[in-house]
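Enquirer: sequence first, then the predicted structure, then my questions.
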Amino acid sequence: MKPAMLAAFGLFAAHVCYGQKTEYSGHLNSGGFAYRGSGAAASSVVLVPDIYPAKPYTNNPYGKNLGFSYGLVGQIQRVTPKRSLFGVQAGYEVLRSQVDITEILAFRLQTPASGHTTLANKTITMHPFFGRRLAHQVIDFDLTAGPEFGFVLSGREEIDATALGEKFNADNTRVESYLDFRARLNAAAYYKHFGITAGYSRGLTNNYGNSIGIDGEAYSQFFRLGLAYRL
């Protein structure tokens, strides 16, 4: 009885897998990352504490302005005979947002300033997805969607401002590790081994709770463009 059951299971697995193929690819991504919501800011001020060894910091580092971001990820996906897709993508990304600096405030100093602060989050990203291959002749065109888990390792601000004719620079770790949960859409077009990709991630986690100095909600968003190589 046992050999018969194993044989039946083998035939079923073969039937399910018949006509399917597995594709492996590497992706080099870039794009613009920023925050939205009532707690995100287009501009902010730099506060200079008068207590040593506290360092200057941006009052609200969660910028509405897009910052150049980049990442390297790997992907594995299955393509069924009816051109359905499912798979997972995982890799490392540096997600950078910007906020303009308008003023520097210290104990006995208040002066206008220009420049910006960049908040850079080092992130491990995992993205399970499903979708459909809409075309598969000369060019394979894929449209997919799914949840995205951004495991933020740390977030560091880099202040680059000018005040009273002098450069003002500082950097601080502003964010500890946390999970940023997002929804994500992707489009990809492949010609033989090479492809171009585009995507949009919309954060569902309120990042406001991971820093001081802001009041409200700050949700991440990332516009991606990239190149892919399919094995």
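Expert: Arrived safely.
Enquirer: contacts, neighbours, all on C-alpha from now
Expert: Noted.
Enquirer: who's in contact with residue 45?
Expert: 58, 59, 60, 101, 102, 103, 104, 105 (Cα atoms under 8 Å, 6 or more residues apart in numbering).
Enquirer: next one for the comparison:
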Amino acid sequence: MKKLVVLLLITIQTTNLSVGQSTESILALNSGLFSFHGVSAEKNSQINLASNGSTGYTNNPFGAKNGLSYGLSYQIQHITRGNFMTGISIGYENLRSKLTIDRVNGYDNTGTFQEVVAGQTYLSNNLINAFPFLGYRLKRNQFSIDLIGGLDIGYLLSSREKGEATGINGKTYSTSLDRTGLKTDLRPRVQVSGFYGRIGVYAGYAYGLRNYRSGWVGGRNECNAELIRFGILYKLKG
């Protein structure tokens, strides 16, 4: 991924010098709604308890419900005289999916048991993300709208589930477990940004091509990421 980013930056800079593009650098505060889709993603699951009876693991941590995510990125883009755009955004993001925990399975001194509970599990994915893109700018006076599309290249630093649920008797059950598996996700992405002067906002959508349950044994293992993005932009230059 590092070689791809360096090559793209060199290409953009060379094009900038040859055709007289203007250059903008932008800082972005990112948020969004992240979830998993596919036959293996679930809205509800269970906690399987360890022998101590209060901690364990989520049976399927890949939640089909949206979790609130966040991130920070730096973007550089070049605009030609014809308002066509090339650029790249690089940053950190924490993408969280969510599912409901409605029961726990465990073992006591007499045998196995199942208890109805209420709670939730988040799967928190920490990534370094690069987003090379192409686009077009619509501009009028101080207002501008950027329509862009490209490919997210997400390098997964870590993935961890964290869950908590409470039974009808008031007992609390929890999970905290490393789930790091897939290392790189590729997500086609489209985005629209609006600026007034240096301040802007954006909304976008990305869908992952990689299967997060690749290599899992048993049943059908198909689970892909989906992300609705939105955030605030500030032009540092341009």
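Expert: Nice, thanks for sending it over. Everything quoted here is computed from the prediction, not taken from an experiment.
Enquirer: so which of the contacts of residue 45 of structure 1 hold up in structure 2?
Expert: Retained in structure 2 by both residues aligned by TM-score structural alignment, their matches' Cα atoms under 8 Å are the following of those: 58, 59, 60, 101, 102, 103, 104, 105.
Enquirer: mind listing which of the residues you listed are in strands?
Expert: Among those, the members falling in strands (DSSP state E) are 58, 101, 102, 103, 104, 105.
Enquirer: which of these ranks first by neighbour count?
Expert: Greatest neighbour count in these, by other Cα atoms under 10 Å, goes to residue 58: 28 neighbours.
Enquirer: what residues are up against it?
Expert: So residue 58 of structure 1 contacts 44, 45, 46, 47, 117, 157, 159 (Cα under 8 Å, 6+ apart).
Enquirer: just the buried subset of the residues you listed, please.
Expert: Among those, those that count as buried by neighbour count (16 or more other Cα atoms under 10 Å) are 44, 45, 46, 47, 117, 157, 159.
Enquirer: which parts of structure 2 are strands?
Expert: 22-37, 44-49, 55-58, 65-79, 84-108, 111-140, 143-167, 172-178, 184-196, 199-207, 224-237.
Enquirer: reformat those as TSV; add distance to residue 5 of structure 2.
Expert: Listed next are these as TSV, based on distance: least, Cα to Cα, whole Å:
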stretch	distance to residue 5 of structure 2
strand 22-37	16
strand 44-49	39
strand 55-58	37
strand 65-79	12
strand 84-108	8
strand 111-140	7
strand 143-167	10
strand 172-178	29
strand 184-196	14
strand 199-207	19
strand 224-237	20
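Enquirer: what's the closest of these to residue 3 of structure 2?
Expert: Nearest of the strands of structure 2 to residue 3 of structure 2, taken as Cα to Cα: strand 111-140 at 11.6 Å.
Enquirer: okay but residue 67 of structure 1 is in contact with residue 35, surely?
Expert: No. Residue 67 of structure 1 is beyond contact range of residue 35, at 10.2 Å (criterion: Cα atoms under 8 Å).
Enquirer: looking at the two, which one has more neighbours?
Expert: Each of residue 67 of structure 1 and residue 35 has its neighbours counted (other Cα under 10 Å); residue 35 has more, 28 against 20.
Enquirer: the residue lying closest to the more buried one once chain neighbours are set aside - how many residues pack around it?
Expert: Once flanking residues are discounted, residue 35 of structure 1 sits nearest to residue 220: 4.5 Å by Cα to Cα, 6 or more residues apart in numbering. Neighbourhood size, residue 220 of structure 1 [other Cα under 10 Å]: 25.
Enquirer: for the one 4 residues further on, same thing?
Expert: Applying the criterion other Cα under 10 Å, we find 19 residues in the vicinity of residue 224 of structure 1.
Enquirer: so who does the residue mapped onto it from structure 2 touch?
Expert: Here residue 224 of structure 1 is matched to residue 229 in structure 2, going by TM-score structural alignment. Contacts for residue 229 of structure 2 (Cα under 8 Å, 6+ apart) come out as 30, 31, 32, 33, 202, 203, 204, 205, 206.
Enquirer: what do you get for residue 227 of structure 1?
Expert: With Cα under 8 Å, 6+ apart, residue 227 of structure 1 has these contacts: 27, 28, 29, 194, 195, 196, 197.
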